[in-house]
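*Asks:* Just to be clear, the model below is a prediction. Sequence and coordinates:
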Amino acid sequence: MPRLTIDNIPVEVPAGTSVLEAAKQVGIWIPHFCYHPALGSVGACRLCAMKFLEGPVKGVQMSCMIPAQDGMVVSTTDGEAYRMRQLVIEWLMINHPHDCPVCDEGGECLLQDYTIAGGHGIRRYQGKKRTFNNQFLGPYIEHEMNRCIECYRCARFYQDFAGGSDFGVMGSAGRVYFGRFQDGPLQSPFSGNLVDICPTGVFTDKTARFRARYWDYQMAPSICPHCSLGCNTIPAARYRELLKIMARRNDAVNGWFICDRGRFEKSPVNDPARPRSPRIAGGEAGWDQALDALVGRIGEVAAIHGRDSIALVGSTRLPLEGLVMLPRLAEALGTATLCFFTETKEAERTMAAVRRLTPSNAASMADVQAADGVIVMACDLPAEGAMMALAVRQAWRKGAQIFAVEGGGEALTAELGVAVTGAASLAQVPLGKFKNPVIICGTGRADPATIEAAADTGAKVAFILPGANAFAAARLSAELGVCDLRTAVAGGKIKGIIAFEADVAADLLANLPLIAAADYLPSDLMVDAAVFLPATTTFEADGTFVNNEGRAQRFKKVMEPGVPVKGLDPALHPPHVHRLSPPGGEVFPSWQIIAALIERLGGVKIVEPLSGPWEKLRHLNADGGGVSIL
């Protein structure tokens, strides 16, 4: 490992580490724009200058482009290097519009930070500024080209990293332009990462435009709820409204980025039609009244048909805290039927996948990126697990061969530019020639036999599961030996359903004396339910998801629940009475709703849902990388 000295501090780093990264490891932060750990170095911005005093390299050099070597003595405070950085900032600011007061990047802008750090505070340039026309890039991203400092991060990410072809760099010299040939929505499913990766305000989140500054936001580490991959995010809220979602780095899962669905899909939280108060037979009611009514209806149905006629239904989007509480509610009811899935095929396929995963064969997205051969089976990966598709592209960029079995290759080629070799079956793929092969198998299309065949190859395997917490639902189903709701209903005994954040098909609800639900989504179930109880989203409470590889990850409460101030009815804003919660704020996590039912049924009061074998996850660090439960 190379050993060098930076500002009189000795440091030893792995071979290939740049001097810029070596400086970071000892707490020395040198301004830089074009360099990004996920994109590498190009030396375009010229801002990371250091003075190399001794060793194989001498003079003022760009530290992002120089690998650390034995014997190097480097100074970041040398007057020549400091002056170089100061002048670079000055020429970058020559054409910048200085529009910080109206820029959504204000408060989280690297150009602001590095301008101050570089000591540039007085404008000497008196000439005319270069200006550009902005483009319409779709409903999600705002374009302000005048703020560009030509670091090339956007083009390198969009074209090289993500494989997009409808955005890039045009022009030359001082007229370089980053955009499209013509106005139109960006086509890449990862285009929203331009917002995070741009060090200035060229690309900003249009959905949160002019709504808040960085210091105004309520933020907390969270997990994306939209698929089974468990990408790490930082949601930002203000005035009870989820304004935007940013990527949070986790090298083992999503790396630095997230997909556009995870970034821009905020409607379940902010939807004006979202249920925010308990209902009895469609009419609004108080919590005590609704819970008492539900307990009463449970007693009536149980007295006539038996307690096993009542099905308690969880789902693949219900957090772990809610899933582990369902068996305790079933115990409080007596012999209630317990279901973690609503559909038979979904349950069988997910359980087959989870059953075959082990600590040695479960593949993370980091494993996919490091593979030399990737086989994609029975799934449209960009649609079902976009960030996994991005991981496949990184493997392909490093030289891996990509195979598609049972379709799915067309989408990888069309949306991410990945060259894919088609194969009629898994047997036709020459797995033996690869040192680190990974199989990615969708459970939405593949039958249990195909899933087991993928797991039996000896290669690492990544299954695309049907929901954010499908792994935990399958694990609990197997441990408790319970069936899915459709199978239970087909048996003829089910006369009542109590669903917790579950999507239940209409035919399963026909002719049932009791339908009750707890959820945050408006649905037909909300309308049909005799008792409906509003639940929090993943942004309004702490909780745990287990992703497709069996990695348990904690998400934290981001915001207080309630009707957003922007959407308040004029009669409710401002409120004319003192109240303990904001309008629409009396919603609770599903596990707390279950706990309240258990207490009303004569059980003990539960204040902590994770107990027994799950107790080790109780204090899981949300800022960490998660822990495997395999």
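*Replies:* The structure has been received and is ready for your questions. Remember, it's a predicted structure, so these values are computed and weren't measured experimentally.

*Asks:* make it CA atoms for all contacts and neighbour counts henceforth
*Replies:* Noted.

*Asks:* Report the secondary structure state of residue 85.
*Replies:* Here residue 85 is recorded as helix under DSSP: H, G, I helix; E, B strand; the rest coil.

*Asks:* give me the number of residues near it?
*Replies:* 25 (other Cα atoms under 10 Å).

*Asks:* Excluding residues flanking it in the chain, which one is nearest it?
*Replies:* Spatial nearest neighbour of residue 85, chain neighbours left out: residue 47 (5.2 Å); criterion: Cα to Cα, 6 or more residues apart in numbering.

*Asks:* residue contacts, that neighbour?
*Replies:* When contacts are counted by Cα atoms under 8 Å, 6 or more residues apart in numbering, residue 47 touches 31-33, 62, 84-85, 88-89.

*Asks:* Just put the residues you listed in a markdown table and tack on distance to residue 333 and secondary structure.
*Replies:* Formatted as a markdown table, those follow (distance: Cα to Cα, whole Å; DSSP: H, G, I helix; E, B strand; the rest coil):
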| residue | distance to residue 333 | secondary structure |
| --- | --- | --- |
| 31 | 62 | coil |
| 32 | 61 | coil |
| 33 | 60 | coil |
| 62 | 69 | strand |
| 84 | 73 | helix |
| 85 | 70 | helix |
| 88 | 71 | helix |
| 89 | 68 | helix |
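
*Asks:* Can you tell me which of these is nearest residue 139?
*Replies:* Proximity of the contacts of residue 47 to residue 139 (Cα to Cα) peaks at residue 33, which lies at 26.8 Å.

*Asks:* Please verify my assumption that that closest one contacts residue 151.
*Replies:* Yes - between residue 33 and residue 151 there is a contact at 6.0 Å, judged by Cα atoms under 8 Å.

*Asks:* Give me the more crowded residue out of those two.
*Replies:* Neighbours were tallied for residue 33 and for residue 151 using other Cα under 10 Å; the higher tally belongs to residue 33 (23 against 20).

*Asks:* need the contacts of residue 47 in CSV with distance to residue 369, can you?
*Replies:* Putting the contacts of residue 47 into CSV (distance: Cα to Cα, whole Å) gives the following:
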residue, distance to residue 369
31, 29
32, 26
33, 25
62, 28
84, 37
85, 35
88, 35
89, 36
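
*Asks:* Return the closest of those with respect to residue 195.
*Replies:* Distance to residue 195, by Cα to Cα, is smallest for residue 33 among the contacts of residue 47, at 14.3 Å.

*Asks:* Okay, the closest one and residue 43: tell me how far apart.
*Replies:* To residue 43, residue 33 is 9 Å away according to Cα to Cα, to the nearest Å.

*Asks:* ditto for residue 149
*Replies:* The gap separating residue 149 from residue 43 is 13 Å, by Cα to Cα.

*Asks:* between the two, which one's more packed in?
*Replies:* Remark: of residue 149 and residue 43, residue 149 carries more neighbours, 24 against 20, as counted by other Cα under 10 Å.

*Asks:* also this one, for the comparison:
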Amino acid sequence: MPKLIIDHITVEVPAGTSVLEAAKTVGIWIPHFCYHPALGSVGACRLCAVKLLDGPVKGIQMSCMLPAQDGMVVSTTDPDALKMRSLVIEWLMTNHPHDCPVCDEGGECLLQDYTVAGGHGIRRFEGKKRTHVNQELGPYIQHEMNRCIQCYRCVRFYQEYAGGSDFGVMGSARRVYYGRFQEGTLESPFSGNLVDICPTGVFTDKTARFRARYWDYEMAPSVCPWCSLGCNTVPAARYRELLKTMARENPAVNGHFICDRGRFGNAAVNDPARPRVPLVDGEEVSWDAALDALMLRVTELGDTYGPGSLAVVGSPRLALEGNILLARLAEALGAGHLCYFAGREEGARVSAAASLLSGSNAASMADVRNADCVVILEADLRAEGPMMLLAVRQAWRHGAPVFLVGNHSPLDQARTVSMEAIELSFLEEVPLAIFERPVVICGTRNNTPAAIELLARAEAKIACLLPGPNAFGAGLLAQEHGSVSLEEAVASGGVKGIIAIEADIPEDLPARVPFLVAADWLPTETVRQAGIVLPTAAWVEADGTYVNNEGRAQRFRKAMASGFPIRGLPARYHASPDKPVPFHPPRVHRSAPPGGEPRPAWRIVAELTKRCGGDTVAEPFEGRWEVLRGLDPEGKGVRLQP
């Protein structure tokens, strides 16, 4: 391993590490624009200049392009290096519009930081600025080309990393332009990453434009709930409204990026139709009144239909804490059925996948990115897990062949990321044995449980795409308690009441059940049909844990308070109900914000358990789950064993 000295600090790093990355390991930050850990080095911005005082190379060099070597003596503070960086910043700012006061990147802009850090504070250029015309790039991305510093990050990500073909760089010298040949919505399902990867304000989140500055946001480490991959995110909220979602790095899972579904899926949290207050037969009531009514009706149900006529139902989208406590609630209520899945087939597929995967054969997205052969079995990754498709592209870029196996693995998914793939009919046709690091990605929407179980014979690591962010955890609990699906429970004829905790019940089932309670934060059909509705907090409004498709438990933190967004307050909360929806909250002192009644699902389950005579629950993680206590929300997570 090369050993060098950076600013009088001895550093030893693996061979091939750049001087820039070597400096990071000892806390020395060298300014840079074009370099990105996921994209590598191109030396385009010339800002990472350092001076080598001794060793095999000497003089001013670009640290991102220079591999660390034995005997190097590097100075990041040498006057020559500082002068070089100052001049680079100055010429980059020559045509910049200096519009920081109206730029959404303000407060999180590398150009701001490095301009100040580089010592460029006085503008000497008095000529005419070069200007560009912006493009309309769709509903999500705002384009402000005049702020560009030609670092090439955007086009390198979009074309090379994500395989997009409708966005690129045009022109030459000072006339370089980044955009499309014609205006139009960006086609890549990963286009939102341009917002995060751009070091200036060229690409910003249009959905949150002019809504807040970086320092105004309420933020916390979180996990994306829109598929089973468990990508790490940072939700950003203000005034009880989720404004935008940013990618959070986790090398073992999503790396540096997220898909557009996870980035722009904020509407559900801000939906004014969300359950916000407890309802009994459509009437707003207090929490105590709703819980009292629930307990009374459960008692009447038992008296009328006998013990065991009640089913308690969780789901793959309910956080692990709530799913764990469902067993206690079912026991305290004397429920005849404990269910973690609504459909028979869904439960069987997830249970088969959870049984198949262990610590040795479960493939993470990092494993997929490093694979030398990838098989996509009966899956369309665009629908079941978009970030997995991006991981497959990285393996293909490094030479791994990609095989699409089965009738439900369309070639169009490969074309979406400009990737070549070989179509086959059967898994046995893939020569897995000749590869060292093969991975089979199995969809569970179109595979049978028996087909999933047969993957145990495959000489490869396995990644199964599941139907929800906590489907793996629900599968483990279903096995632990020997539970059946709700469909099977109702088919047995004994179910007359259902308590559904963030569960999606098939539309035909409630019609066959006279008593239905729904605790949820989404305005689902189950909520609309329920006699009693208990509003739960969305994932950004509470702490919780999801177990992703590989069995990795990850903690997410509360990022915002529950309640109506200020811009969406119903007229009844305003002094003049006849006016349009107000843009200012009512000037009334309250102990809680309007619509702030939702509670975390697991606390609702714990309260119901207590009212049934059960023990008070202070900590959901006990027994085999104790390993998850104190789980670091900013760590890589903990792998669970089936």
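*Replies:* In hand now; what should we look at? Remember, predicted model here, so these are calculated numbers, not experimental data.

*Asks:* before we move on, back to that, report whether the residue nearest to residue 85 of the first structure is found in a strand, as I expect.
*Replies:* No - applying three-state DSSP, one finds residue 47 of the first structure to be coil, outside a strand.

*Asks:* The residue nearest to residue 314 of the second structure when sequence neighbours are not counted: how many residues sit nearby?
*Replies:* Among residues not flanking residue 314 of the second structure along the chain, residue 340 sits closest, at 4.6 Å (Cα to Cα, 6+ apart). As a burial measure, residue 340 of the second structure scores 30 neighbours (other Cα under 10 Å).

*Asks:* Same check on the one 3 residues further on?
*Replies:* Residues contacting residue 343 of the second structure under the criterion other Cα under 10 Å number 17.

*Asks:* Who are the contact partners of it?
*Replies:* Residue 343 of the second structure makes contacts with 485-488, 506, as judged by Cα under 8 Å, 6+ apart.

*Asks:* Recalculate using a threshold of 6 Å.
*Replies:* 485, 487 (Cα atoms under 6 Å, 6 or more residues apart in numbering).

*Asks:* and residue 518 of the second structure, helix, strand or coil?
*Replies:* Residue 518 of the second structure - assigned by three-state DSSP - is strand.

*Asks:* so what's it up against?
*Replies:* Applying Cα under 6 Å, 6+ apart to residue 518 of the second structure gives the contacts 500, 527, 530, 533.

*Asks:* pretty sure the third one contacts residue 516?
*Replies:* Yes - here residue 530 of the second structure lies in contact with residue 516, judged by Cα atoms under 6 Å, at a distance of 5.0 Å.

*Asks:* so how far is the helix ranked longest in the second structure from its chain's centroid?
*Replies:* Longest helix of the second structure, by residue count under DSSP state H: helix 287-305. Chain-centre distance of helix 287-305 of the second structure: 38 Å, with Cα atoms, centre = their mean, to the nearest Å.

*Asks:* With stretch 168-177 of the second structure instead?
*Replies:* With Cα atoms, centre = their mean, you get 33 Å for stretch 168-177 of the second structure.

*Asks:* So which bits of it are buried?
*Replies:* 168-169, 177 (16 or more other Cα atoms under 10 Å).

*Asks:* With secondary structure and distance to residue 200 of the second structure added, can I get the residues you listed in a markdown table?
*Replies:* Putting these into a markdown table (DSSP: H, G, I helix; E, B strand; the rest coil; distance: Cα to Cα, whole Å) gives the following:
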| residue | secondary structure | distance to residue 200 of the second structure |
| --- | --- | --- |
| 168 | strand | 17 |
| 169 | strand | 17 |
| 177 | strand | 15 |
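
*Asks:* Between the residues you listed, which sits nearest residue 537 of the second structure?
*Replies:* residue 168 (41.4 Å).

*Asks:* The closest one and residue 157 touch, don't they?
*Replies:* No - the pair residue 168 of the second structure / residue 157 is not scored as a contact, 10.1 Å apart, by Cα under 6 Å.

*Asks:* quick one, strands of the stretch 501-642 of the second structure?
*Replies:* Using DSSP state E, counting those that start in this stretch, the strands of the stretch 501-642 of the second structure run over residues 515-520, 532-535, 544-547, 552-556, 638-639.

*Asks:* part of a helix, is residue 64 of the first structure?
*Replies:* Yes - judged by three-state DSSP, residue 64 of the first structure forms part of a helix.

*Asks:* Name the helix or strand for residue 136 of the first structure, please.
*Replies:* Counting by DSSP states H and E, no helix or strand carries residue 136 of the first structure.

*Asks:* Just give me the neighbour total for the residue lying closest to it once chain neighbours are set aside.
*Replies:* Nearest non-adjacent residue to residue 136 of the first structure, counting by Cα to Cα, 6+ apart: residue 183, 5.1 Å away. Residues lying near residue 183 of the first structure (other Cα under 10 Å) number 12.

*Asks:* got a list of contacts for stretch 281-299 of the second structure?
*Replies:* When contacts are defined by Cα under 6 Å, 6+ apart, stretch 281-299 of the second structure is touched by residues 278-279, 531.

*Asks:* typo on my end, it should be stretch 124-134 of the second structure
*Replies:* Stretch 124-134 of the second structure is contacted by residues 95, 143-146 when judged by Cα under 6 Å, 6+ apart.

*Asks:* would you list those in TSV and tack on neighbour count and distance to residue 110 of the second structure?
*Replies:* Formatted as TSV, the contacts of stretch 124-134 of the second structure follow (neighbours: other Cα atoms under 10 Å; distance: Cα to Cα, whole Å):
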residue	neighbour count	distance to residue 110 of the second structure
95	19	17
143	22	17
144	18	16
145	20	16
146	20	16
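
*Asks:* if I look at residue 594 of the second structure, how far off is residue 528 of the second structure?
*Replies:* 21 Å.

*Asks:* Look at these two and report which has more neighbours.
*Replies:* With neighbours defined as other Cα under 10 Å, residue 594 of the second structure and residue 528 compare such that residue 594 has more, 19 against 13.

*Asks:* Quick one: map the more buried one onto the first structure.
*Replies:* Superposed on the first structure with TM-score structural alignment, residue 594 of the second structure falls opposite residue 583.

*Asks:* Which residues are in contact with its match?
*Replies:* 562-563.

*Asks:* let's see it at 8 Å
*Replies:* Counting by Cα under 8 Å, 6+ apart, residue 583 of the first structure has contacts 562-563, 572.

*Asks:* circling back to that earlier point, which SSE is the residue nearest to residue 136 of the first structure in?
*Replies:* Using DSSP H and E, residue 183 of the first structure sits in no helix or strand.

*Asks:* same question, residue 438 of the first structure
*Replies:* Per DSSP H and E: residue 438 of the first structure is located in strand 437-442.

*Asks:* Okay then, goodbye and thanks.
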